[in-house]
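Engineer: Dropping the sequence and predicted coords here.
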Amino acid sequence: MTEKTLLIVEDDLALQRQLRWAYDGYRVLVAGTREEAMAILRAEEPAVVTLDLGLPPDPDGTTEGFATLAEMLALKPDLKVIVASGHGARESALRAIGEGAWDFYAKPIDIDALGLIVARAFHVHALEAENRRLAAGVTGETALGGMVTAAPEMLKVTRTIERVASADLSVMLLGASGTGKELLARGVHEKSGRKGEFVAINCAAIPETLLESELFGHEKGAFTGAVKTTEGKIEQAHGGTLFLDEIGDVPLPLQVKLLRFLQERVIERIGGRKAIPVDVRIVCATHRDIDAMVADQSFREDLYYRLAEIVVRIPSLAERPGDAGLLARHFMRKYALRMKSGVKGFAPDALAVIDAHPWSGNVRELENRVKRAVIMADGARIAAADLDLGRAEEAALPINLRAVREAADRKAIRHALARADGNISGTARILGISRPTLYDLMRTYDLQP
């Protein structure tokens, strides 16, 4: 469909009519409730949505609006949602952007200004679609922070980070262990323009009794064994970026001290009385359910909002079709060179189990398996037995039946392209179809060879 589809979610009938007639160049659809909006989203798959946060049954608040935003983005992550609210505009704006909204405007509505925002949203959506088409056909790209990926799901994350890297905001990375949170944190630092160092600390790997000293440093004689004054990680990162990995493991008493530092941007070493100003960008990460920790008060809510000015959720390896094969080749080359091994590639059965495995340990698990396989392989090709992996079932989250079919075709073609190293003839053989049929499918789904 060449006509651009815009969904307006607004419960005020007069404003609905005003907005409907303001957009002559678009196919405009209107919904007044979350249920109507989700039904239209499933059926029509619009690229851009304007969403009033004050929806029934909470027209005077924002609860229903934020629930609608979350449900929409869960169903269609590439959707550009432009949020409107007259309720605490600044607070709503920050929260909406943090939860994935593309842009924000305050009521009363300026039709001309909103029209520019909508036009820009369609333009960016089209650019991102083109990026996905280009990425779908490559056999591997080094993205932000040196991350190897060709998955649109991960490229979206890297684009988000590139967008916010230059802003002086704290970033929280949420994702399972082994998804590459430290690589992305380094990417934030590299794109930030900060001249200081990137300093990382794993808060779960250091005993609770030593963590405060590691972060804030100590003066000579502050405690037994403190034979000299030592800078903490925060001071070492002055002018640069501090990466707090596994922030969810920081004990409550230390959370209070971290909060004070974030509020005042000064620290005191253990045993010291001098306030030391520090200029540092904070990036943190955790694999824990941080929202649940805030709810049960095992993580301070005020600290969470200081650390989570921008929240980025990182997909697991299982949610990145095709990346397992690309990464496996990357790690195979890396360790074959390092170990002076004669391994040159993967046997078909090895690629099959790599595609089928759920990778609960994500990229870290994959790297360890490939490293082991390079050591264990008898010949030039790694076999399935060298990886010692089982099989796995696959699942999909559909938006509608057409999308299910398209997702299945896309996933199969991307897996096959990765396995065939981008070779069209090899991909067609793997899929059991002719080259012309494969080209037709790739044109249909905008997959570039």
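Structural biologist: Everything's here; your move.
Engineer: use CA for all of it now, contacts and neighbours both
Structural biologist: Fine.
Engineer: tally of neighbours for the closest residue to L144 other than its chain neighbours?
Structural biologist: Leaving aside its sequence neighbours, L144 sits nearest to G187 (C-alpha to C-alpha, 6 or more residues apart in numbering; 5.3 Å). Using other C-alpha atoms under 10 Å, G187 has 20 neighbouring residues.
Engineer: wait, G187 sits on R159?
Structural biologist: No. Using C-alpha atoms under 8 Å, G187 is not in contact with R159, being 10.7 Å away.
Engineer: coming back round to it: separation between the residue nearest to L144 and G98?
Structural biologist: Separation of G187 from G98 (C-alpha to C-alpha, to the nearest Å) stands at 19 Å.
Engineer: ok, now A295?
Structural biologist: Distance, A295 to G98, by C-alpha to C-alpha: 18 Å.
Engineer: When these two are compared, which one has more neighbours?
Structural biologist: Counted by other C-alpha under 10 Å, A295 and G98 do not tie: G98 has more neighbours, with 16 against 11.
Engineer: Distance check, the residue of the chain most remote from its centre against L254.
Structural biologist: Most distant from the centre of the chain: G221, at 44.1 Å, with distances by C-alpha atoms, centre = their mean. Separation of G221 from L254 (C-alpha to C-alpha) stands at 21 Å.
Engineer: Take this one as well and set it beside the first:
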Amino acid sequence: MASILVVDDESSMRDMLEILLRKQGHEVHLAADAPGAVARAAQGDLDLVVTDLRLGAGTGMDVLAAVKTHSPATEVVIVTAFATAENAIQAMKLGAYDYVLKPFKLDELKLVVAKALERRALVAENRALRHRAGATFAEPELLGRSAGIEEVRSLVERVARSRSTILVMGESGTGKEVVARAIHRGAGPDRPFVAINCGAIPEGLLESELFGHEKGSFTGATEAKAGLFEVAGTGTLFLDEVGELPPQLQVKLLRALQERRVRRVGGQSDLAVGARIVAATNRELAEDVQRGRFREDLFYRLNVIQIRVPALRERKEDVPLFLEHFLARFAAEAGRPVPRLSPEAEGALLAHDWPGNVRELANVVERAVTLAGEAETIDPSVLPPALRGRAAALPDAQAQLPDAGMDLQAHLDAIERHLLEQALARTGGVKTEAARLLSLTFRSLRYRLAKFGIGRD
């Protein structure tokens, strides 16, 4: 038996679907509009949502986005009599399982529901198997629905099967290796993925690591060793922090990329190599070229296709997804139920700018889960001091007027902007739902967002 939410503004359709699904043995919940559906979905115990596209208040797309924010594993089926290719594509991009046209045959809908629940069960079983095998969350994905990460995802899909060299750029902690692994998986994960951090290995050893060495080529070389170019075979060689390569190795890397051949340290002949190169850096290599720190010819050889990963502060609407992901991950590793965030802790986490990006967020959540122990709720006391201070500094109705006075309008604007950003982050960027959280009309919300330039490209 599955838990299914039916969302439709027509009572006759709700009643018909309720009867149909209850006959199949399912537990059925009903909602007449998007706000009611979102509130019910936020409880996180649903297996499937069947929603009409056009609702009296909000839309099925609002329901879909909110469900995937609160409970990504819940499947969603969109039902509509007003189908367009654009709506269908948008629904699938947001994570809908299927798109059913009215009028539909009951057998058709029963089949779609059965398939959606089968997929939900298979995903859950796969996660359980991976957890028992000790591999839970070992292969992170490109989380997020912001415009920035959608662009990254689109580029990854387009270049994955090419053999072109790719340069992934972004601040430290943004997930550049996650992007590299996504590219590799798209090309066929049965081939090797080999990674090396060019800034973490001493210069004297880095050449041997990349290109290999022959026996006796230097003190301690007691046997021949294949370099990572050879080990990668026809798979992917990921050169992390490539901007840290010393000048001498920049020359040798350029030769390897141009000629697709390498020579081991102490070797007398070249070896052909076929690995696709994905390089990453948190440096602005174009500026390093101008300063003479990085070879211009190597930069252009690496920069055939560039993918820039946005900083987390540039896609704050994705923070709730990361919080949910890491809470589940670290709770599973600790063998405990997934804790909830208190409103104060959630507000502090959503308001933080995350200068360390996704890596910082993961560390903060791991700390919180560990220190919270068996508590069901994570509160600000287990957050780092800087974030606890942020929680304490959140707008307070008991704020006191300073002795020296204050700029009231500026203070009120700061509070308003903060709450607008928090509402958008909590709803995954769904404006109709953000308006509901703030008890605003959609027009009023849109005016206030424009006033502060929030969401403007």
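Structural biologist: Thanks, I have the structure now. Since the structure is predicted, the reported quantities are computational estimates derived from the model, not experimental observations.
Engineer: quick revisit: the residue nearest to L144 of the first structure pairs with which position in the second structure?
Structural biologist: Matched across to the second structure, G187 of the first structure falls on A182, judged by TM-score structural alignment.
Engineer: before we move on, which element is its match in?
Structural biologist: Per DSSP states H and E: A182 of the second structure is located in helix 176-187.
Engineer: Over in the first structure, find the residue span the very next helix or strand once past that helix aligns onto.
Structural biologist: Downstream of helix 176-187 of the second structure, the first helix or strand assigned by DSSP H and E is strand 193-197. With TM-score structural alignment applied, strand 193-197 of the second structure matches the range 198-202 in the first structure.
Engineer: all strands of the stretch 101-250 of the first structure, in order?
Structural biologist: 103-106, 171-174, 198-202, 241-245 (DSSP state E, counting those that start in this stretch).
Engineer: which residues sit against the third one?
Structural biologist: The contact list for strand 198-202 of the first structure (C-alpha atoms under 8 Å, 6 or more residues apart in numbering) reads 186, 189, 233, 236-237, 240-247.
Engineer: Taking helix 181-192 as reference, get the angle to that strand.
Structural biologist: Orientation check (axes from the mean of the first three to the mean of the last three C-alpha atoms, to 10 degrees): strand 198-202 of the first structure against helix 181-192 gives 160 degrees.
Engineer: Next, the mean deviation of strand 198-202 of the first structure compared to the second structure.
Structural biologist: Per the superposition on the second structure, strand 198-202 of the first structure and its aligned residues are separated by 0.6 Å on average (mean C-alpha distance after the TM-score superposition for the first structure).
Engineer: chain center to that strand, what's the gap?
Structural biologist: 20 Å (C-alpha atoms, centre = their mean, to the nearest Å).
Engineer: do the same with the second one
Structural biologist: Strand 171-174 of the first structure has its average C-alpha position 9 Å from the chain's average C-alpha position, going by C-alpha atoms, centre = their mean.
Engineer: tell me, that strand lands on which residues of the second structure?
Structural biologist: Here strand 171-174 of the first structure aligns to the second structure at residues 166-169, judged by TM-score structural alignment.
Engineer: Likewise for the first one?
Structural biologist: Following TM-score structural alignment, the aligned partner range for strand 103-106 of the first structure in the second structure is empty.
Engineer: helices or strands up against that strand?
Structural biologist: Under the contact criterion of 3 or more C-alpha pairs under 8 Å, 6 or more residues apart in numbering; DSSP states H and E, strand 103-106 of the first structure touches strand 80-85, helix 89-98.
Engineer: How far does the helix holding A182 of the second structure sit from its chain's centre?
Structural biologist: Its chain's C-alpha centre lies 13 Å from the corresponding centre of helix 176-187 of the second structure when counted by C-alpha atoms, centre = their mean.
Engineer: For that helix, give me every contacting residue.
Structural biologist: With contacts defined as C-alpha under 8 Å, 6+ apart, helix 176-187 of the second structure is touched by 140-142, 156-157, 159-162, 168-170, 193, 235-236, 238, 240, 278, 280, 309.
Engineer: Among the residues you listed, name the buried ones.
Structural biologist: Neighbour-count burial (16 or more other C-alpha atoms under 10 Å) applied to the contacts of helix 176-187 of the second structure gives 156, 159-160, 168-170, 193, 235-236, 238, 240, 278, 280, 309.
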